[in-house]
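Peer 1: Okay, structure incoming, though there's no sequence with it:
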């Protein structure tokens, strides 16, 4: 599909249509009305324009009072991952969407600190404009706020917390800073001399190869292979060396369980040798 000339707003509307069509098997104007806060007529126009863009994706079903995906349905604006569906439902909170769509879907929220936009904005600007940033930061080793001059180049979400990947002038090296530990008081200190290009761990890619715990029975190993979409008993996950620790933690591979049923997966031994130097 040629997406040239399609505005960002239109592409987002079409993405919403594809998400509901793919994961709920139906899309109607009510969905768009509730999410986008628009009139029924406007919602109908959006669906109509989408059908012009992807004429083979939807078919009207009078009994369902909406459109269903065809057998040839292919997402052109959505990624086709169930995470998109969960994020879309969570926009206004699980309870609200249950009452609107009755999906029976709920998403477990991590106990995150509410991070203010005023904290994020200067960091985003520093990343975008390649600036040095003087900002207060506290850590477990230094509980009191102290001034840090950093050159940030990326915001990272590890599944639980937000981090800032940045060059730290105090340490003379690249570090990960937990976003919620900044105090929000900042000053710009001119152009950054260090960016992502000099961040060796950021530029280094590794392959984390996982496989079922060999202590499991063949039948249980097969179930684990299906859970993690493994091929030939393994799955390779590319990861930046700077982020390897977060991936290992998220997969619960940082602690070895006595029970194979609790462990489920392990890192392939040769892959572990490659990953280990980049772990704490």
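Peer 2: Noted; the coordinates are in hand. This structure is a prediction, so every number in the text was calculated from the model and none was measured.
Peer 1: Could you use CA atoms for every contact and neighbour count after this?
Peer 2: Fine.
Peer 1: Compute the first-to-last residue distance for stretch 137-157.
Peer 2: Criterion Cα to Cα, to the nearest Å; first-to-last residue distance in stretch 137-157 is 18 Å.
Peer 1: And the strands in the stretch 51-200 of the chain?
Peer 2: Remark: strands assigned in the stretch 51-200 of the chain by DSSP state E, counting those that start in this stretch are 58-61, 66-69, 131-137, 146-157, 162-168, 173-178, 182-191.
Peer 1: would you turn the ones you listed into JSON lines with distance to residue 88 and mean neighbour count?
Peer 2: Below are the strands of the stretch 51-200 of the chain laid out as JSON lines (distance: least, Cα to Cα, whole Å; neighbours: other Cα atoms under 10 Å):
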{"stretch": "strand 58-61", "distance to residue 88": "20", "mean neighbour count": "17"}
{"stretch": "strand 66-69", "distance to residue 88": "19", "mean neighbour count": "20"}
{"stretch": "strand 131-137", "distance to residue 88": "33", "mean neighbour count": "22"}
{"stretch": "strand 146-157", "distance to residue 88": "18", "mean neighbour count": "21"}
{"stretch": "strand 162-168", "distance to residue 88": "20", "mean neighbour count": "22"}
{"stretch": "strand 173-178", "distance to residue 88": "26", "mean neighbour count": "19"}
{"stretch": "strand 182-191", "distance to residue 88": "29", "mean neighbour count": "16"}
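Peer 1: Next up, a structure to set beside the first:
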């Protein structure tokens, strides 16, 4: 019950059946009704709920990895919490990596046993922006299943780590005798060769555009010079003709008198 009543007969008063949180009570003279406070929370149930929540957090991923972050936390504290929480899932990460290695190995074993090639497709994008699909074929005769050494590493895509990898790869390329392809692979790019080919094509297109612009600019300047020269020449010829006409007119005037 959420209320206590005091009536003359000891029976509960009549409550009007209305929709909503508020109801009218029909009381007689000398009767009263008092709203009781809500029941206090069970401390034992709260402790049990906290224990179950802690057990779930220890057996699964920490909540901070799912975005459950207090609003007043600083970025440094949040980053440190993410790094600490990431270390707790290392055993699960290693199990997943081993499972992927086993799965890929089984696929290769099936290909060699069935004597069928493995075919895969990858989305590509040309330098001019056109999207397409490229086909990769792995011949079942090109590998020996007994000598395959496969490794799988799962990496979290964290912006801070990504920026650190880019800075490290740029420093390696400028300070150590490593190739550009190796530096690109260190940043996490899976197909460094394709990226290099696209960048080379972009550079070629850029140089071609600059040469075309320079050629057009030189052609425009030559045409402009020729136009100005012809206009100046025409103006000079017009002035010479005007002077000649004036001279002829001045010579014929005395003869007419």
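Peer 2: Arrived safely, thanks for sending. Predicted model only: the values in this text are computed from it and were never measured.
Peer 1: And the TM-score between them?
Peer 2: Here the TM-score for the pair of chains, by TM-score structural alignment, normalised by the length of structure 2, is 0.25; 107 aligned residues with a Cα RMSD of 5.9 Å.
Peer 1: sorry, back to before: any idea which of the strands of the stretch 51-200 of structure 1 gets closest to residue 225 of structure 1?
Peer 2: Closest to residue 225 of structure 1 of the strands of the stretch 51-200 of structure 1 is strand 146-157 (Cα to Cα; 26.4 Å).
Peer 1: what packs against that closest one?
Peer 2: helix 117-129, strand 131-137, strand 162-168 (3 or more Cα pairs under 8 Å, 6 or more residues apart in numbering; DSSP states H and E).
Peer 1: What is the end-to-end distance of stretch 227-246 of structure 1?
Peer 2: 20 Å.
Peer 1: would you turn the helices and strands packed on strand 146-157 of structure 1 into TSV with distance to residue 149 of structure 1?
Peer 2: Below are these laid out as TSV (distance: least, Cα to Cα, whole Å):
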stretch	distance to residue 149 of structure 1
helix 117-129	12
strand 131-137	4
strand 162-168	6
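Peer 1: Mind checking the ones you listed for the one nearest to residue 19 of structure 1?
Peer 2: strand 162-168 (26.1 Å).
Peer 1: ok, residues contacting the closest one?
Peer 2: The contact list for strand 162-168 of structure 1, computed with Cα atoms under 8 Å, 6 or more residues apart in numbering, reads 148-157, 173-180, 194-195.
Peer 1: what angle do that strand and strand 131-137 make?
Peer 2: 120 degrees (axes from the mean of the first three to the mean of the last three Cα atoms, to 10 degrees).
Peer 1: Of the helices and strands packed on strand 146-157 of structure 1, which is nearest residue 200 of structure 1?
Peer 2: Of those, nearest to residue 200 of structure 1 by Cα to Cα is strand 162-168, at 11.3 Å.
Peer 1: Could you pull out the helices in the stretch 1-150 of structure 1 for me?
Peer 2: Ranges of helices within the stretch 1-150 of structure 1 are 8-24, 29-36, 40-53, 82-89, 94-101, 117-129, based on DSSP state H, counting those that start in this stretch.
Peer 1: and residue 188 of structure 1, which of these is closest to it?
Peer 2: Nearest of these (Cα to Cα): helix 117-129, 7.9 Å.
Peer 1: On the three-state scheme, residue 105 of structure 2 is what?
Peer 2: Secondary structure assignment for residue 105 of structure 2 (DSSP: H, G, I helix; E, B strand; the rest coil): helix.
Peer 1: So it versus residue 99 of structure 2, what's the distance?
Peer 2: 10 Å.
Peer 1: Tell me which of those two has more neighbours.
Peer 2: Set residue 105 of structure 2 next to residue 99 and count neighbours by other Cα atoms under 10 Å: residue 105 wins out with 16 against 13.
Peer 1: element containing residue 237 of structure 1, please.
Peer 2: strand 235-240 (DSSP states H and E).
Peer 1: following that strand, which helix or strand comes up?
Peer 2: helix 244-250.
Peer 1: Name the residues of stretch 81-89 of structure 2 that are buried.
Peer 2: Neighbour counts over stretch 81-89 of structure 2 (16 or more other Cα atoms under 10 Å) mark 82, 85, 86 as buried.
Peer 1: The last one and residue 222 of structure 2, how far apart?
Peer 2: So that's residue 86 of structure 2. To residue 222 of structure 2, residue 86 of structure 2 is 67 Å away according to Cα to Cα.
Peer 1: With the second one instead?
Peer 2: Relative to residue 222 of structure 2, residue 85 of structure 2 is positioned 69 Å away (Cα to Cα).
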